[in-house]
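Trainee: sequence unknown, structure follows:
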């Protein structure tokens, strides 16, 4: 369990850094050039590491559902949307929204057992956890400004 928590923390920090780097690339290049660069470099790095650590076994993809082959296409949407979101909202706010959305959909996917996941009952604890995270975004975004003021709501 501790290793899983540690890996989750590392992944979260890497996603945060990657998104900031992606937005900096996007300041100098178009969104599609940024997406191509990011995913192209990711492909080359993954291919290289996969060949080093797995060799020919890297290409053995037996018994995989057809729709899973399209996960790379989903990555295009992720990078494109985050680059644009960070450009319009700033890194912290865009990533807060992305993580909240990710959590909400993960809870839904687990609760309904979608995409081959084991069905996990939706509990009051899950609901309260999601609400606390959403409330945290509002607290962060309002940043001490009066609720209902134009400047607090328009940012």
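Mentor: Thanks, I have the structure now. Every value quoted in this text rests on a predicted model; they were computed, and no experiment measured them.

Trainee: C-alpha only now, for contacts and for neighbours.
Mentor: Fine.

Trainee: what about residue 79, neighbour count?
Mentor: 22 (other Cα atoms under 10 Å).

Trainee: cool, and residue 119?
Mentor: So residue 119, with other Cα under 10 Å, has 13 neighbours.

Trainee: without its sequence neighbours, what residue ends up closest to it?
Mentor: Spatial nearest neighbour of residue 119, excluding adjacent residues (Cα to Cα, 6 or more residues apart in numbering): residue 113 at 4.0 Å.

Trainee: alright, now check it against this:
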């Protein structure tokens, strides 16, 4: 497979895994009666998995200079991730996985083009064009039709 197709295929696979992961966490939440312990289990399993990879590959931790020079906003990613997991675990059983993902993906698309347009958080700038705005509108329209 050409590298040009490999990355989009990997992205599609990751995208397909998100509602599966959310459904699995929601199932635990329903059984256990809260969203907090299933989320704690999810992050514990994730920590163990990435810890295994780091040890198996012999990856050294970053030095103090690298850690101290990292942008402070980068550490907000953990807060955003745990909020995302908690909220989708809470929302999906009540509104359906498809509808929950519809709103999440719509928010992701809008935020992504804004981040690209302004080059926020160190990403490459990709300015809004009528092509890009039309594409986003078509994606949101498609998502809207798919949620019913």
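Mentor: Structure's in. What do you need? Bear in mind that the values here come from a model prediction, so they are computed numbers and not experimental data.

Trainee: how alike are these chains, TM-score-wise?
Mentor: After superposition, the two chains reach a TM-score (TM-score structural alignment, normalised by the length of the second structure) of 0.86; 140 aligned residues with a Cα RMSD of 1.6 Å.

Trainee: residue in the second structure paired with the residue nearest to residue 119 of the first structure?
Mentor: Under the alignment (TM-score structural alignment), residue 113 of the first structure maps onto residue 119 of the second structure.

Trainee: thinking again about what came up before, wait, the residue nearest to residue 119 of the first structure touches residue 122, no?
Mentor: No. If you go by Cα atoms under 8 Å, residue 113 of the first structure and residue 122 don't touch, sitting 10.8 Å apart.

Trainee: and the aligned partner of residue 31 of the second structure in the first structure, how far from residue 73 of the first structure?
Mentor: Using TM-score structural alignment as the criterion, residue 31 of the second structure maps onto residue 28 of the first structure. For residue 28 of the first structure, the distance to residue 73 of the first structure equals 24 Å [Cα to Cα, to the nearest Å].

Trainee: with residue 31 of the first structure instead?
Mentor: 15 Å.

Trainee: neighbour-wise, which of the two wins?
Mentor: Between residue 31 of the first structure and residue 73, counting by other Cα under 10 Å, residue 31 is the more crowded of the two (19 against 9).

Trainee: so what's that one up against?
Mentor: Residue 31 of the first structure is in contact with 80, 83-84, counting by Cα atoms under 8 Å, 6 or more residues apart in numbering.

Trainee: as CSV, the residues you listed with distance to residue 7 of the first structure and neighbour count would be great.
Mentor: Listed next are the contacts of residue 31 of the first structure as CSV, based on distance: Cα to Cα, whole Å; neighbours: other Cα atoms under 10 Å:
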residue, distance to residue 7 of the first structure, neighbour count
80, 25, 19
83, 24, 26
84, 27, 16
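
Trainee: the longest helix along the first structure: which residues count as buried?
Mentor: If you go by DSSP state H, the first structure has its longest helix at helix 2-28. Buried residues in helix 2-28 of the first structure, defined by neighbour count with 16 or more other Cα atoms under 10 Å: 19-20, 22-23, 25-26.

Trainee: cool, and stretch 29-46 of the first structure?
Mentor: 31, 34-35, 38.
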